[in-house]
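**Q** Need coordinates for the below:
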Amino acid sequence: MSALRLSRLSSLRALRHRDFALILSGAALSNIGTWMEVLALGVYVTKVTGRAEWTGGIAALTFLPAIVLSPLGGVLADRFDRRRYVALGTALEFLLAGTLATLAFTGNLTVGAVAVVSFLNGCVTSLFLPAFTALIASVVPKDDLHSALSLDSAQYNVGRICGPALGAAVVSLAGVEWALLVNALSFLAVLVALGFVRGVAPAPEAVRSESLWAGIAQGVKVARGDPGIALALLGTLAVAFCIAPFTALAPVMAIRVLDLDAGATSLLVGAQGTGSLVAALVAGSLADRFGRGRLLEWCLLLIGLMAAAYWLSPSLPFAVVAVLGLGSLYMLTNTGLATLCQSRVPGEMRARIASLSGMLLYAGFTAGVWLQGALADRLGVRLVTASAALSFFVLAVTLRSLRPRAFAVLET
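**A** The predicted structure is shown next:
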């Protein structure tokens, strides 16, 4: 596709930049493997334990470390060469994924081992994901930032579509261990891509010389002082707590609520990814037509209703349609919040702001997925999850009605 044609498709503009295209391609291949692992482990834990609390709890362990480590990861990412820093994190993920595959092949895989490795994966992700977000922001100009973050979400959801389908096939035909092995090997794609990235500027000397605590404090100060960033961070926390658990509880929806199997889990996860992918491909055009702020405002108002419709779905076909819409709104909401944050800070602060967003995302998700899973075992899956979704809708409508000026910053 020519650069001229890409320039006409605002959602694809970031692909004009070589370094971004390399990073995106490596991440896309790796995410296919990651989602194969997510499905394989989700089905494994759900079937072994038979409890939504365990399924949600294992997923929560991946995000729990971010509550403490994410701000540290942001400071480190702003201090070092982001390309090499991301490569180091990828190598550690490769080792952890290889450990799970080895345990599975030797017959030593247990729920406890999955929990430990999930926690360690969470530590690595917390320390290195802010660098990946900042790396993307540093290889594209500001005008193409929304396009870049939308495409990053798109590649993530390509993995969400392809990974579960491949994972379900591999688990059915060969077993959990082979799905885990494919995931381990997929991290090599990221390392190869990063090896060809060249256009990343080093961190300023002033950033490298400040203390870690001073760096964290400066990031918090900037976030608190900017009304747009503050609103985006609040929205991230609320979405993570009330809405995001649907991503990890897909096996519970398929197996516990709809009384189906791994194939239904794959279909639900894949449908969510399809909705997110379609939304990512049109996000730039929608933002250009309606305004980035107005688009984000409508997503915040609608996502709670769509999540409730998903959890109250009476059948698999209805759930697939609902999760298509939910996946679209979830992608547009998260991309809009991330773009709002990244577009309002200088380059040397981007990883720190991304780390605060990640900290709140993971804290909210950790609490939300565990609490919803635990309460679902006691009160019923539909009652708990739909109530959380409707609570977010009420919060969004109330804030929009009582504090309209708070939403005005979305347009700036």
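
**Q** alpha carbons only for contacts and neighbour counts from here, please
**A** Fine.

**Q** which residues are in contact with the helix or strand harbouring residue 224?
**A** Per DSSP states H and E: residue 224 is located in helix 212-225. Residues outside helix 212-225 that contact it (CA atoms under 8 Å, 6 or more residues apart in numbering) are 71, 72, 74, 75, 76, 207, 229, 230, 349, 352, 353, 356.

**Q** what sits against residue 352?
**A** Counting by CA under 8 Å, 6+ apart, residue 352 has contacts 71, 73, 74, 75, 77, 78, 130, 215, 216, 219.

**Q** What ranges does the stretch 101-250 of the chain have for its helices?
**A** Listed in chain order, the helices found in the stretch 101-250 of the chain under DSSP state H, counting those that start in this stretch are 111-138, 145-173, 176-195, 205-209, 212-225, 227-242, 245-248, 250-251.

**Q** Deepest-packed of those helices, please.
**A** helix 250-251 (a mean of 28; mean count of other CA atoms under 10 Å).

**Q** got the angle between the following helix or strand past that one and helix 145-173?
**A** Per DSSP H and E, the first helix or strand lying C-terminal to helix 250-251 is helix 262-290. Orientation of helix 262-290 against helix 145-173 (axes from the mean of the first three to the mean of the last three CA atoms, to 10 degrees) gives an angle of 170 degrees.

**Q** Report all helices and strands that helix 262-290 contacts.
**A** Using 3 or more CA pairs under 8 Å, 6 or more residues apart in numbering; DSSP states H and E, the elements in contact with helix 262-290 are helix 18-49, helix 145-173, helix 250-251, helix 292-311, helix 316-342.

**Q** Sequence B follows; please return its structure for comparison with A:
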Amino acid sequence: MLHITFASKNRLLPKLEVQDLSNSEENVTGPSHSPEPSHLSFFEKIQSAILHTFESLENRNFRLLWFGMVFSMWGIQMQMVARGILVYDLTGDYTITGFVGMGFAPSLLVVSLFGGVLGDRMERRSIIQTAQLVNGLLAGVVGILIFLDVVVWQHLFVVSMIQGAMFAFMMPARQAAIPSLVKKHQLANAFALNAMAMSIMSLVAPAMAGYVYQFIGAEVVYFVICAVMVSAVVFTSMVPKMYPSDRSIKDSVVRNMLAGFRYIGRNKVLLQLMIYSVIVALLAMPFRMLVPAYAKDVYRSAGSEVGILLTATGLGALVGSIAIANLREGHHRGWVLIGGAIIAGLSLALISGFPVFLAGVIAMVGTGIGEQARWALGQSVMMENSADEYRSRVMSVLMMTYGLMPLGMYPLGWSMEKFGAQQAVGIIAVLLIGFAVLAVFLLPNLRRIK
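**A** So this is what the prediction gives:
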């Protein structure tokens, strides 16, 4: 039985003291859903809602891992903005900007499967720390190249590829470790808070990167990125070592990979979630890689305005992740997944139809909400339906969707050059909405998820 005591009644987020962190049978069945006392004041109800949203942070080790995620995503989000603006400033070319922005994709496609196997066989904290440290040091190298005025877009492409490989090792290990750090009924909440860490940083970091880039200098952005990514290593080091399940099969790497694919193929929920996630990601994600170039061309935006657009995406993602953090088993989560794709498609249609900066900001909020439905909720459902010895491999296959981004990004970049940016984005919007409608009928296990 879980007993929680509040250390202070005057704090918005009281300190939680957990007397029992074991995954007992009672905890596995989920929390009790007793009605909220009617005598609670308005502020006490707000406090209760906040505690409900952040309940998995009561677990110390997950909390430390979460803060490591915050700092790691702070650096990654700043780098996405700075790299996109820098490449376009160096080349003035849509295709090269998208090419460098998607430089991590080949690494993710190739390395993800190896990362999944390693995450199911090796100690996971060490994998996460190594990836965080390498990414931070590479950002520092880019800062030095800019400071010496010798940077070219090829440097940024190589760094993007290496960082993509590190991400491919880190993410399966980190996501697969989460179920061991929280109670089973908190799993959906934990994944939503993990996504919220990304959302918070995508809300703050892009505007920060755009402002620093425009008014201080590109090299300073990269030095800040280096510092915050190294800080992530510090938080992760305070988490105890996280070993995979003893049931993990220590077979050859190739056989482990094939076993992961067979496991997904036998599980109809996982299989249909994978199909849905891949197609929606191929349609929705590439535009985000080209937002800096689109904003400069259509809105005539400066660096700080590009940051505002991406911050709007972060705001939408934050709203979406908070909503998802409050979903539990029994809610119609399958319909939320499908609705996310419809929201993303309608948002892209707004961007295409109204070449006004304010409309773009509003639409980017919508894309952020839609993305969280696919990413945060999708991950949670996948982990709930995966055995522990397969979780890293399941996540690695999901990570491969990012490696497939060039299949969507290159046609989009070419179409923007050939037919115009607005027309190309409009086509993507129609395809995305159309697929979401078809998914209702063609992926029945998806819509039945509760």
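
**Q** And the TM-score between these chains?
**A** The TM-score (TM-score structural alignment, normalised by the length of structure 1) is 0.93; 408 aligned residues with a CA RMSD of 2.0 Å.

**Q** any idea which of the contacts of residue 352 of structure 1 is closest to residue 288 of structure 1?
**A** Checking the contacts of residue 352 of structure 1 against residue 288 of structure 1 by CA to CA gives residue 130 as the nearest, at 26.8 Å.

**Q** which one in structure 2 is aligned with that closest one?
**A** By TM-score structural alignment, residue 130 of structure 1 lines up with residue 172 in structure 2.

**Q** OK, contacts around that match?
**A** Residues near residue 172 of structure 2 by CA under 8 Å, 6+ apart: 112, 115, 116, 119, 391, 392, 393, 395, 396, 399.

**Q** any idea what the third one aligns with in structure 1?
**A** For residue 116 of structure 2, the aligned position in structure 1 is occupied by residue 74, per TM-score structural alignment.

**Q** what does whichever helix or strand its match is part of contact?
**A** Using DSSP H and E, residue 74 of structure 1 falls within helix 66-79. The contact list for helix 66-79 of structure 1, computed with CA under 8 Å, 6+ apart, reads 85, 122-123, 125-131, 134, 203-204, 207-208, 212, 215-216, 348-356, 358-360, 362-363.

**Q** what separates stretch 118-127 of structure 1 from the chain centre, distance-wise?
**A** 14 Å (CA atoms, centre = their mean, to the nearest Å).

**Q** what about it, how far off from structure 2?
**A** When structure 2 is superposed, stretch 118-127 of structure 1 averages 1.5 Å from its matched positions, counting by mean CA distance after the TM-score superposition for structure 1.

**Q** Stretch 324-332 of structure 1 too?
**A** On superposition with structure 2, the mean distance recorded for stretch 324-332 of structure 1 (mean CA distance after the TM-score superposition for structure 1) is 1.3 Å.

**Q** In contact with residue 235 of structure 1, which residues are there?
**A** residue 337.

**Q** and what of residue 103 of structure 2?
**A** By CA under 8 Å, 6+ apart, residue 103 of structure 2 lies in contact with 157, 158, 160, 161, 164.

**Q** And it, what's its match in structure 1?
**A** With TM-score structural alignment as the criterion, residue 103 of structure 2 pairs with residue 61.

**Q** roughly how far apart are its match and residue 55 of structure 1?
**A** Noted for residue 61 of structure 1: a distance of 10 Å to residue 55 of structure 1, by CA to CA, to the nearest Å.

**Q** How about the match of residue 116 of structure 2: what's its closest non-neighbour residue?
**A** Distances taken as CA to CA, 6 or more residues apart in numbering put residue 352 closest to residue 74 of structure 1, at 4.1 Å, once the chain neighbours are dropped.

**Q** Buried residues in the strand or helix carrying the one you found, which are they?
**A** Following DSSP H and E, the helix or strand that holds residue 352 of structure 1 is helix 350-379. Buried residues in helix 350-379 of structure 1, defined by neighbour count with 16 or more other CA atoms under 10 Å: 350-376.
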